[in-house]
Each structure stands twice: as C-alpha cells, then as structure tokens.
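> Sequence first, predicted model second:
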Amino acid sequence: MLSIPKVAQYARFSSDNQRSESIDAQIRAMNQFCKQNHWQVVSTYTDEARSATTDNRPQFQQMIVDSGKGLFDIVLVHKLDRF
C-alpha cells in the first residue's frame, strides 16, 4: 500500500517589488500540483519581504524545526529561488 506524502509548502517574496499576491499565486500553484499528484498539504509557511540571502526568516526557521519533528515528508516550493 502506497502512503500519501505529507507536504509542507514554503512561499516567500523578497522585496518591495513584489506583493503578498505573489505568495497567494505561489500557494495556488503548489496546491494544484499537490492535488494532481495526490499529495496531502499539512503545513504552509510564508515569509514576506524576506531575502533568500540569509536563512534568518521566521517561518523558514519554524519549518526547519517542524521538519525535525517529522511533521512532513516533502518541502515544496514554487521555484527553487523561493527556498
């Protein structure tokens, strides 16, 4: 029997040139991907106006803590540069 992967989604935008709608669009795309692949979304983490040049991002750090607890199997991002 195959198990359904548990997914944590991570979305971020980095600057004043982007807006919260950017996060909404990322989440919509990831939700669609999970639906098509029969994956279960268990957590969504978002950081607004945070650069990827550092991992000092509150929700990113929470995701790392939660991963250590085994709360999900996969971290999904819309594009690798969001990670």
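On my side now, so go ahead.
> going forward, measure contacts and count neighbours with C-alpha atoms only.
Noted.
> Next up, the contacts around the spatially most central residue of the chain.
For the chain, Y10 is the residue whose C-alpha lies nearest the centre (C-alpha atoms, centre = their mean; 1.2 Å). Listed by C-alpha atoms under 8 Å, 6 or more residues apart in numbering, the contact set of Y10 reads T44, Y45, T46, F60, V75, L76, V77, H78, R82, F83.
> what about versus this one:
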Amino acid sequence: MRAAIYARYSSDQQSASSIEDQIRICRERALRQGWKVAGCYKDAATSGASMVGRAGIQALLRDAQSGAIDIVLAEALDRLSRD
C-alpha cells in the first residue's frame, strides 16, 4: 500500500516543528502497518477552512487522483480540513 502523509499547522503562533512531529507520527503508523510512504505533503501557517491557497493539499489531491497513492495519513482529521 502506497501512503501519502499530509501535515499542516494553522497559524504563525504555532511551531514549524509541529509539521515534523505530525510527519513522524504518520511515518511510525505507516511502518507499523507495513505501508510504503510514497510522499509527504505539507502546508505551513495555513488555515484548514479552505482548500484554496494550500499548495500541499492541492499536490496531494492531484497525486491521489492520478493513482499515485492508495491511502492518506494525517495526524488528525482536522489537519486535512475543518469541515
């Protein structure tokens, strides 16, 4: 199974290390499941309220639609979207 990891933090007041922590958690999950990490996508200091202006999520969606990945991992559902 080819997994994509998506990480995001929403404001300038949060630490950029938050993204690396999210990626680490997702990599550990992929390893436990025996999944290959096919790519990591991230958006820094970006709201999850909209998909507009989020280059990382847009690249993830393109790769998912092309069949390059089978599953998406995120540390929490609200990292992908607020709604």
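Yep, it's here. Computed from a predicted structure; not experimentally measured.
> Overlay the chains and give the TM-score.
Superposed pair, TM-score by TM-score structural alignment, normalised by the length of the first structure: 0.91. Supporting alignment: 79 aligned residues with a C-alpha RMSD of 0.7 Å.
> Which of the contacts of Y10 of the first structure fall in strands?
T44, Y45, T46, V75, L76, V77 (DSSP state E).
> isn't the second one right next to F60, touching?
Going back to what we said before, that points to Y45 of the first structure. Yes. The pair Y45 of the first structure / F60 is scored as a contact, 6.9 Å apart, by C-alpha atoms under 8 Å.
> who touches the equivalent of A29 of the first structure over in the second structure in this structure?
By TM-score structural alignment, A29 of the first structure lines up with I25 in the second structure. Each residue near I25 of the second structure by C-alpha under 8 Å, 6+ apart is listed here: E75.
> tell me which residues of the longest helix seen in the second structure are tucked away?
Ranked by number of residues, the top helix in the second structure under DSSP state H is helix 17-33. Buried residues in helix 17-33 of the second structure, counted by 16 or more other C-alpha atoms under 10 Å: I19, Q22, I23, C26, R27, A30.
> And those residues, which is closest to R2 of the second structure?
The shortest approach to R2 of the second structure among the buried residues of helix 17-33 of the second structure belongs to A30, at 9.3 Å (C-alpha to C-alpha).
> give the contact list for that closest one.
A30 of the second structure neighbours (C-alpha under 8 Å, 6+ apart): A3, K36, V37.
> didn't T46 of the first structure look like it was pressed against S22?
No. At 10.8 Å, T46 of the first structure and S22 do not qualify as touching, with contact defined as C-alpha under 8 Å.
> tell me, what's touching those two both at once?
Common neighbours of T46 of the first structure and S22 (C-alpha under 8 Å, 6+ apart) are R12.
> thinking again about what came up before, trace the residue nearest to the centre of the first structure over to the second structure, please.
Match for Y10 of the first structure (TM-score structural alignment): Y6.
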